[in-house]
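**Student:** What would the 3D arrangement of this be:
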Amino acid sequence: MIFVTGGAGFIGSNFVLGWLAETDEPVVNLDKLTYAGNLDNLRQVREDARHVFVRGDICDAALVGRLLDTYKPRAIVHFAAESHVDRSIHGPGEFVTTNVNGTFVLLEAARAYYAGLDANAKANFRFVHVSTDEVYGSLEPGDAPFTETTGYAPNSPYSATKAASDHMVRAYHHTYGLPTLTTNCSNNYGPFQFPEKLIPLMITNALAGKALPVYGDGRQVRDWLYVGDHCAAIRRVLQDGRPGETYNIGGWNEMGNIDVVHTLCNILDELAPKSGSYRDQVAFVADRPGHDRRYAMDARKIERELGWKPAETFSSGIRKTVQWYLDHQDWVSGVQSGEYLKWVEKNYGARNPAQEQVA
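**Tutor:** I've put the predicted structure just below:
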């Protein structure tokens, strides 16, 4: 059995679904069910006896310890995190609580659990910590992509708290011998992504006839990774990754935000045509504070050591994603609650138009 935290969120739920489709090994899934955690993401395994769902907080040391003692997992895969940069700017405290303190509580519980295992179980135990490329900071246009040895330079409360958690995970390996592995991924997209992030926000706003808000000049560059590819990479790291190591997981798909938005509009013009183009809804708004200009991932280490590379191109993955949102409008409606609408108004409502406009 494996123990997953945050398994009702975007990446976590895709991992749980993929895990149960690929293996017969059960999963204990601990999730607090905050705004971005949704049991509807796991609807297809609701009756699956291999999936044990527990609603709870990773900061609850007693609960985490009890679950480890009860289910005796051979591995922990840690997704649970506050992950949206804009939300971290408005309220950094929650990010410190979940990303830093929560990871510390989980590490302490794992250390106590690991100490009680026999030699064979210890040899097979793994703690996989899922992190982000944002811990590395921002790149200039001509800079080489991030590698696993790139120095940390986080620029937002979100990335700073993830950097702190990465360092704690590393420390628990070197100090206590806990067999940890860290993965730093690029920007994910795909099914079940909460529509506060760029791609699902653009899709849902476009279909609703709303403005498509693009920060600044829209030329911020990200490396886009289809979530199914990311989950496959984590499975490889869990299976054959070397304890104490870090693995960058990227999609080899660098694109500017405005180019992503235009691609989405083109696909929607084809799959859900309307009068005029969806591009007409693009609206440039004032940039967010401390907005990193470019991320790019060098994912050669995980390909060289573990044989993983992404199966999806951006072209194939983004088309699958748009089609998924078109086919799952009930899911979108279910997550767009009153609290979601309040957040959108808080983050975008007061922004002035951007100074620079891009055709």
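**Student:** okay, CA-based contacts and neighbour counts for the rest of this
**Tutor:** Fine.
**Student:** hey, where'd the strands end up in this protein?
**Tutor:** Secondary structure of the chain by DSSP state E: the strands cover 2-5, 27-31, 51-55, 75-78, 126-132, 180-185, 187-189, 212-215, 221-226, 246-249, 254-256, 282-285.
**Student:** what's the most buried one of the ones you listed?
**Tutor:** Counting by mean count of other CA atoms under 10 Å, strand 246-249 has the highest mean neighbour count of these, with a mean of 26.
**Student:** Second input sequence below; structure requested for side-by-side comparison:
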Amino acid sequence: MNFLVTGGAGFIGSAVCRHLAGDLGHDVTNLDKLTYAANLSSLKTIEDLENYRFVQGDICDEALVYRLLVENRIDAVLHLAAESHVDRSITGPGEFIQTNIVGTSTMLQAARRYWDEDLDKSDSFRFVHVSTDEVYGDLPLDSGIFTEDSRYEPSSPYAASKASSDHLARAWGRTYGLPVIVTNCSNNYGPYHFPEKLIPLVVLNALAMKPLPVYGKGENVRDWLFVEDHANALATVALKGAPGETYNIGSNSERTNLQVVEAICDLIDARRPAEKPRRDLIEFVTDRPGHDLRYAIDASKIENELAWKSSVTFEEGLARTIDWFIENEWWWKPLQAR
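**Tutor:** Sure, this is the predicted structure:
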């Protein structure tokens, strides 16, 4: 199949490109604006493949998106391009509105035009809109789980912008018949993760024996999904998912933020012993505004209907992630100098 992946130089997008082009042998066109969190080094393993092509460009450029769809005879769009850092959305929401809302509407318009005009592909074409569990708001610590029917109650500007883009995608499906599929995933982690996010930040700080900041008391709970499992799930949805459906993607790996940080400390202590335990580096800092308490994903629908299930446990995935960062300083060192 011919795929158009937006945001394919980002953390999750690059994993999707590596999986589709490198593992599965599909033709992949990667459209990325190359903003601060994008990194073409994440695509070194596939950059020379004949079935992979990178295009630098903006998802808000409808003419460009349409041209790529036509020129590459695209069968499926995997729309991942987004601003995604909650803290940045609090201090500067405008970019999130532009990219996540305006960008998604532009993508949908270009896809609709292409789908309307290409009768040969009209039955098989798919537009997969990749979103987050943060659109649902949060849950109590001791009960509840997000399903595909959960009410939308976004807390942050980031989550609100993604919620809006989800609604746009479904509206284009209902109003125009565009074969849209929406996915909502839990927190991703793994190799090539941009250093501002929790797990890579703590890993790199712990390796350097620097303070390890933890919001509040570290009691906030997240379900952690290994990025390669997510890439596999998105390929499965694109190939087997039903238009008009939503699929929640998670791994049933809930941990408090403090548990995650402590696990990283212990694993790095075992690999790089230091003069004191790295748990001593933990510092509790002022909580961020609107910090959701708990996320939990019910992934039974994608498991039952599409036969997908996460394969990497949190313990295995965290160890693999730490080992990758230890062994690949060439990738993350330049990012710290930005």
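**Student:** Let me have the strands of the first structure in TSV, adding distance to Val16 of the first structure as columns.
**Tutor:** Output for the strands of the first structure, formatted as TSV (distance: least, CA to CA, whole Å):
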stretch	distance to Val16 of the first structure
strand 2-5	8
strand 27-31	7
strand 51-55	8
strand 75-78	10
strand 126-132	14
strand 180-185	17
strand 187-189	16
strand 212-215	31
strand 221-226	16
strand 246-249	18
strand 254-256	27
strand 282-285	35
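**Student:** Relative to the second structure, what is the average displacement of the lengthiest helix in the first structure?
**Tutor:** Using DSSP state H to define each element, the first structure has its longest helix at helix 157-176. Superposing on the second structure and averaging over aligned pairs (mean CA distance after the TM-score superposition for the first structure), helix 157-176 of the first structure comes out at 0.3 Å.
**Student:** can you list contacts of that helix?
**Tutor:** 82-85, 88-89, 92, 95-96, 99-100, 103-104, 107, 111, 129, 131-132, 134-135, 152, 154, 178-182, 243-244 (CA atoms under 8 Å, 6 or more residues apart in numbering).
**Student:** Mark which of these are buried, thanks.
**Tutor:** Buried members of the contacts of helix 157-176 of the first structure, counted by 16 or more other CA atoms under 10 Å: 82-83, 85, 88-89, 92, 95-96, 99-100, 103-104, 107, 111, 129, 131-132, 134-135, 152, 154, 178-182, 243-244.
**Student:** Return the subset of those lying in helices.
**Tutor:** Reading helices off those with DSSP H, I get 85, 88-89, 92, 95, 103-104, 107, 111.
**Student:** Taking those together, which two end up most distant?
**Tutor:** Taking CA to CA as the measure, those span a maximum distance of 32.3 Å, between Ile89 and Arg111.
**Student:** tally of neighbours for Pro289 of the second structure?
**Tutor:** 10 (other CA atoms under 10 Å).
**Student:** scratch that, Thr236 of the second structure
**Tutor:** There are 15 residues near Thr236 of the second structure, going by other CA under 10 Å.
**Student:** wait, it sits on Leu306?
**Tutor:** Yes - with contact defined as CA atoms under 8 Å, Thr236 of the second structure reaches Leu306; the gap is 7.2 Å.
**Student:** who's in contact with the nearest residue to Ile264 of the second structure once chain neighbours are set aside?
**Tutor:** Spatial nearest neighbour of Ile264 of the second structure, excluding adjacent residues (CA to CA, 6 or more residues apart in numbering): Val203 at 6.5 Å. Val203 of the second structure sits next to 264-265, 268, 322, 325 when contact means CA under 8 Å, 6+ apart.
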